[in-house]
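Undergrad: give me coordinates for this.
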Amino acid sequence: MVVVVVFVPREAADRVRRAAARAGAGAIGNYRACSFSAAGEGRFEPQVGARPTIGRVGEPEVVDEMRVEMVVPRPDARRVVDAVLAAHPYEEPAWHAYETLGLAEL
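TA: Here you go, the predicted structure:
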């Protein structure tokens, strides 16, 4: 399994979660669209050449964001990340993915 993590403005979090679930993320046993979210502050400063959705070039910005995490089978991970990025409102979304260990690997 892979955990896909994305940082998204609070108002766009549901849209990103739904896109990830439609692409195959969040299936755990008999449950679908499972995710975890935690609130936080995203901080960035757009540079020359950026086209920020929020904020202005050259000015520091703080945004109320959610960290959204969902599990996905390894073969489906690229499709999920592509769906997350397509649904995300930012020009350059912050995200990462990491592989997990199951009970058989422990």
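
Undergrad: okay, CA-based contacts and neighbour counts for the rest of this
TA: Noted.

Undergrad: quick one: the lengthiest strand in the chain to chain centroid distance?
TA: Determined from DSSP state E, the single longest strand within the chain is strand 61-72. Centroid displacement of strand 61-72 relative to its chain, using C-alpha atoms, centre = their mean, to the nearest Å, is 6 Å.

Undergrad: same deal with stretch 73-93?
TA: Distance, centroid of stretch 73-93 to centroid of chain: 7 Å (C-alpha atoms, centre = their mean).

Undergrad: following up with a second sequence; could you model it the same way so I can compare the two?
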Amino acid sequence: MARPSGMEEFDCLVVYVPTSDADALRSALAAAGAGRLGNYAACSFSVEGMGRFTPLDGARPAIGTIGEPEQVAETRIEVIYPRGQRNRIVGALIAAHPYETPAFMTFPVDISLPPEA
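TA: A predicted model of the protein is given here:
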């Protein structure tokens, strides 16, 4: 399906954050402009899970101890945003996230509607 001329391209951001910090991170992402869809703002999807990591030498972990495996109840947050706003959205994520190195990914998404029959 072809994208109509002038329609903005969107990406999806997926980020993992301690569940206790999920609401604050969702708010920061929304304030930066992520999660707008049509006439709606602050749209996101979340699911709970368990994050696992081992801080290595040189790390400054917000949670855990160097060399010790750690498990943290985390929330996976997904939001869309206009592709041209990536630096602002990722900057807001980094500023609001409690981890030294937040785990996140971005990828293109197609949110266009099919043409009316």
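
Undergrad: what would you report as the TM-score here?
TA: Put the two chains on top of each other and the TM-score (TM-score structural alignment, normalised by the length of the first structure) is 0.95; 106 aligned residues with a C-alpha RMSD of 1.5 Å.

Undergrad: sorry, back to before: the helix or strand just after the longest strand of the first structure aligns to what range in the second structure?
TA: The helix or strand immediately downstream of strand 61-72 of the first structure is helix 77-87, counting by DSSP states H and E. Using TM-score structural alignment, helix 77-87 of the first structure lines up with residues 86-96 of the second structure.

Undergrad: give me the aligned partner of G64 of the second structure over in the first structure.
TA: Under the alignment defined by TM-score structural alignment, G64 of the second structure is paired with G55 of the first structure.

Undergrad: I figured that match was touching R43, is that so?
TA: No - counting by C-alpha atoms under 8 Å, G55 of the first structure does not reach R43; the two are 10.4 Å apart.

Undergrad: so for the two, which residues contact both of them?
TA: Shared contacts of G55 of the first structure and R43 (C-alpha atoms under 8 Å, 6 or more residues apart in numbering): E61.

Undergrad: more crowded one of these two?
TA: The neighbour comparison of G55 of the first structure against R43 (other C-alpha atoms under 10 Å) goes to G55, with 15 against 11.

Undergrad: can you get me a residue count around G42 of the first structure?
TA: 16.
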